[in-house]
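Trainee: A structural model of the following input is requested.
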Amino acid sequence: MWMRAPVGVLAGCLLWVCMPAVVSAASCRIDTASDRASSTLKKRLSSDCTEHDRERYKVQAVEVLAAIKQGKSIDLAGVVIEGDLRLDELHLGALPPGSERQPIDPASTARVVPGALSVTHSIVRGAVRHGTERDALIVKGAVDLSGTRFERTVDLSHAEFLQPVTLSDAVCVRECYFVRAGFLRGLTAEGTAFGPHTRFHRARFHDRAAFRNARFNGLAEFLEVEFHPDADFTGSAFASGTGFSGSVFHGVADFSGARFEREAFFTFTRFEGDARFRGTVFRAIADFDDARFAGRDEFSGTVFEQEAKFARVTRRDQPPAPGGQDRPMQYGITLTLLVISAALIAYLIRSR
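Mentor: Sure thing, here's the model as predicted:
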């Protein structure tokens, strides 16, 4: 009889110790569909899964790449992805219909992501890379990366997205590059936190670009970008040097309430629609030299804490003023100043 009490106490203690794991396993719901017959690599962990659960059910980047090669869509939520996702390892194939490159060079090849790509509220620990200039990357399906944290470099330069891309509330801890990328159905990056260097150099937006309340925590390059039709940067924050030189806004360019902590360059920028800078704050030099405003330019409530430059600015039905600098030279100067600004900030931070 006296032996039963210790045994009961021991059983109770074991139950108490194991209970958190049992409760966690019971509350963590996992929705999967990754068998060969499925057209989707799917793993969705519920919001009440613990960090231990996510580590236990993490996904390897090679699994994702293999699924893409098999023509599958990707549907991941609340997961941890381990390893580098090397999209330049996809096989080359014919350009798909709908690509903006197809009418220009129908015989050329590209690396193709055939299905949708959804990785939401997850952690990507490795790099995501394409970046090669030789071959294009064509993503045929919609892309949703909402709420995902990218801990290494994201380089999707020379990619073309045929369907909408969503980056809202995502976090790029390191560099994020979309050089010469094409967004045929637009990009939504509202509340996105970009890292020390963001590049959209010569990107093409064929639908709305929404960067409302985005945070650019480092150098931001939007040089020679085509925005069709509207671009929304309302409430965005630019912590370092920022360049929009040579870009064309074919619709409304809205920077209302944005904050530029360092130099902002809009030299040779064309605003074909309304340019809204209501309540925008420029903490350093704001350079609009040689810009063109074809629509209404609204600067009511704009704060220029340092020099504001508007030399040779032209407006609707007004020819460009002579004497401006050569455009390639001006773009080079802008890029050099941005890099120097970023290097100086990095030096000051390290020397503290």
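
Trainee: okay, CA-based contacts and neighbour counts for the rest of this
Mentor: Will do.

Trainee: Need the nearest residue in space to the spatially most central residue of the chain, chain neighbours excluded.
Mentor: Compute the mean C-alpha point of the chain, and by CA atoms, centre = their mean the closest residue is Leu167, 5.7 Å away. Nearest non-adjacent residue to Leu167, counting by CA to CA, 6 or more residues apart in numbering: Ala189, 4.5 Å away.

Trainee: Please name the residues that touch the residue nearest to the centre of the chain.
Mentor: Leu167 makes contacts with Asp144, Leu145, Ser146, Gly147, Leu187, Thr188, Ala189, Glu190, Thr192, as judged by CA atoms under 8 Å, 6 or more residues apart in numbering.

Trainee: for Leu15, helix, strand, or coil?
Mentor: What DSSP: H, G, I helix; E, B strand; the rest coil gives for Leu15 is helix.

Trainee: Same check on Gly332?
Mentor: helix.

Trainee: what's the neighbour count on it?
Mentor: Applying other CA atoms under 10 Å, we find 12 residues neighbouring Gly332.

Trainee: Could you report the distance from it to Ser38?
Mentor: For Gly332, the distance to Ser38 equals 50 Å [CA to CA, to the nearest Å].

Trainee: Tell me who's in contact with Cys121.
Mentor: Residue 121: His, not Cys. Ala77, Gly78, Val79, Leu145, Ser146, Gly147, Thr148, Arg149, Ala170.

Trainee: How many residues are close by Asp287?
Mentor: 21.

Trainee: Roughly how far does it sit from Leu187?
Mentor: Using CA to CA, we find Asp287 at a distance of 26 Å from Leu187.

Trainee: do Ala342 as well
Mentor: In terms of CA to CA, Ala342 sits 26 Å off from Leu187.

Trainee: Another sequence for comparison is provided below:
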Amino acid sequence: MRQRTYRGEGFILLLVGVILFCGAWYTLNVSSDWFPSGDWFRHWILYISVIIVATLSCISGARRVFSPSASIDKRNAVRPIRWWVIAACVVVVAGVTWIAINWLLANVSTPAGGAGNPTLKLESIKTGLTVGAGAGAVIALGLNARRQWLTERTQEHTEQDATERRVTELYTKAAEQLGADKDPVVRMASLHSLERLAQDNPEHRQTIVKIICAYLRMPFTCPPNLTSVPNRLPREIVNRRRRIFPSRDRHPSSLKVKRQELQVRLTAQAILSDHLYADKNRFGRARNIRFWDGMELDLTEATLVDFDLSSCHVSKATFTRSQFVGLADFSGTVFEEDVWLDDAHIQGLADFSEAVFKSSAHFWASRFDDGVNFSECHFIDEVKFGDATFRDACTFDNAIFEGNASFEKSRFIAPTAFESVKFKGETTFNACAFESECDFTSAAFDAASKFEGVHFGNFCKFWDTTFWSSITFEGTLFSNLTSFMGATFHESIRFDGVVFLKEVHFTGVTFRQVCWFRFVEFGDHECRFERATFRADARFDDAFFHGLANFQGGRFMSSLRFNGASFASRISFAEAKFETGPRFDGAIARLPRTDISEMWPARWRVDDALLAETRHSGSWARLVR
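Mentor: Okay, the predicted model is just below:
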């Protein structure tokens, strides 16, 4: 406010200067007949003086308004009236009086050859002096207003200093009561005192939130079985928690201290949850009058029990190396800035459904022991789950990743779902391990994606998945049934060096750009490319087909190459359509081949007499035309 007052003075000076300039211009160009003849030199001196005063006023005002070098101390300090301000006021009053007198005298009618009416001239001079006195009165009124403002300002500062001293005393006393040697009831009372203090003094809210977070960062060991925690969870979750934290401490006094400390910590968590809950309407305004906007949370290495931040609004949150015991509820939470959950350990259910991350989110090396729900999450910036571990069911259904998403070296032990997920940025799953089922049904990858070196240990679904940019699965291992049925690849795709140990389905898949299946090994089960459409080149060079290779009804609109490929079982191209002839140069097939249903492309056959030398066991023959 003081800074605005300083700038306000500058605007006033600019306005005065502009008014003086306009008056001088009007007097010179429009109403030059105000000047009595013969006095032009004296009037020009006054005119130049007005111009000088106006220029000084504009320069001083511009310095106050636009000068970035003015320090905060100068802006806040009360400055005495400068001598030139008084001089300018005197000049203004004198100028107004002189202009008024001359204008009135110039309008007094004078008979031809006469000296004019002395009475009218005297009255004109009196009126001009009255106008000058009025101008002086206006300036005096301004000085009185300034004096009144200074008095009110002094009173305001006095009251503000008294309030600050009282707040500081309450703040210091409440912080001292949070000491570890205090009774738990006293500590809870101090937390509520800090809460009330923050509610009444918005400028101290962030500081008080930091104190509460610092208290939660203090070392803490959960009591066994957590029986003192209000049971808001289903019975099976409570029983699972008791298995995770078996009772080890049998000393009654130690148990009592831990349970009391737990109640204090739950009170601190409840204060944060209550005041970060915004309940915003459709216009973005908080309906909760107790909402604290713009708060930052630093809970590094904190131990949080049944932490509930659902539907809250947080500016910045740090949970690095934190330990979450029981439920961790972030459903519907909005994070305005960066979120850090690196190396966090969530031992119970984790719910991030419908959460919004407006800046980057970091889950590097996090551990989720129980189920985790990221369904309908919205990640506006980049997100990193690198080296994370998901031990129970994990779902990202309908989530939106607008920035880059990294799951590099993550481990998914239980079933994982990415159904209808939208990956709008670059996505990386390199070196991931999916030890149970994973589902990418109807997912959309808008940017380049990488699944290099991934291990899919169970059923893997990419049904109706859309890849709008290039994707690579190089070096990936599919240990169980794999299905890409109905998927669409709009850009190039690479499966070089991939191993499919079980059945694999590419039925109905559309490859709009070149696809690479070089050095791919298909296991003993069927490899199905039925009704697949290849709009660009398809390369299966040096691929190895242990089981049935089924390309029935496929449509090949560009070149198809199986150069150097190996076929250990039968193959079928029944009803397949070729725009150009396929190539099997150097390809080999295992003997004997007795299945009469085998369908090779036109003019290609296995020559039983043309044996091939190969590192594979058994007898092999070359394909010829």
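
Trainee: List the TM-score for the superposed pair.
Mentor: Here the TM-score for the pair of chains, by TM-score structural alignment, normalised by the length of the first structure, is 0.68; 263 aligned residues with a CA RMSD of 2.9 Å.

Trainee: Farthest-apart pair in the contacts of Leu167 of the first structure, please.
Mentor: Gly147 and Leu187 (14.8 Å; CA to CA).

Trainee: if you count what's nearby, which of those two comes out ahead?
Mentor: Leu187 (24 against 21).

Trainee: Could I get the contacting residues of that one?
Mentor: Per CA under 8 Å, 6+ apart, neighbours of Leu187 of the first structure: Pro164, Val165, Thr166, Leu167, Phe205, Asp207, Arg208, Ala209, Ala210.

Trainee: make it 6 Å
Mentor: Leu187 of the first structure is in contact with Val165, Thr166, Ala209, counting by CA atoms under 6 Å, 6 or more residues apart in numbering.

Trainee: Share the number of residues neighbouring the second one, please.
Mentor: Looking back up the chat, that one is Thr166 of the first structure. Counted with other CA under 10 Å, residues neighbouring Thr166 of the first structure total 22.

Trainee: After alignment, which residue of the second structure pairs with it?
Mentor: Aligned by TM-score structural alignment, Thr166 of the first structure pairs with Asn373 of the second structure.

Trainee: Repeat that for Arg270 of the first structure.
Mentor: Aligned counterpart of Arg270 of the first structure in the second structure: Leu477 (TM-score structural alignment).

Trainee: In contact with the aligned partner of the residue nearest to Leu167 of the first structure in the second structure, which residues?
Mentor: When the second structure is aligned by TM-score structural alignment, Ala189 of the first structure is paired with Phe396. Counting by CA under 6 Å, 6+ apart, Phe396 of the second structure makes contact with Phe374, Ser375, Ala417, Phe418.

Trainee: What separation do you get for Cys527 of the second structure and Gly23 of the second structure?
Mentor: Applying CA to CA to Cys527 of the second structure and Gly23 of the second structure gives a distance of 94 Å.

Trainee: So the two - more neighbours on which side?
Mentor: Taking other CA under 10 Å, Cys527 of the second structure and Gly23 do not tie; Cys527 has more neighbours (24 against 14).

Trainee: Endpoints of stretch 47-58 of the first structure, how far apart?
Mentor: Using CA to CA, the end-to-end distance of stretch 47-58 of the first structure comes to 15 Å.

Trainee: Revised request: answer the last question for stretch 195-208 of the second structure.
Mentor: Using CA to CA, the end-to-end distance of stretch 195-208 of the second structure comes to 8 Å.

Trainee: So which bits of stretch 275-294 of the second structure are buried?
Mentor: Of the residues in stretch 275-294 of the second structure, His275, Leu276, Tyr277, Ala278, Asp279, Ala286, Phe291, Trp292, Asp293 count as buried by neighbour count, 16 or more other CA atoms under 10 Å.

Trainee: what about the first one, which SS state?
Mentor: Spelled out, that is His275 of the second structure. Of the three states, His275 of the second structure takes helix under three-state DSSP.

Trainee: Wait, it touches Trp292, no?
Mentor: Yes: using CA atoms under 6 Å, His275 of the second structure is in contact with Trp292, at 5.5 Å.

Trainee: Please pull up the equivalent of Ser118 of the first structure in the second structure.
Mentor: Aligned counterpart of Ser118 of the first structure in the second structure: Asp329 (TM-score structural alignment).
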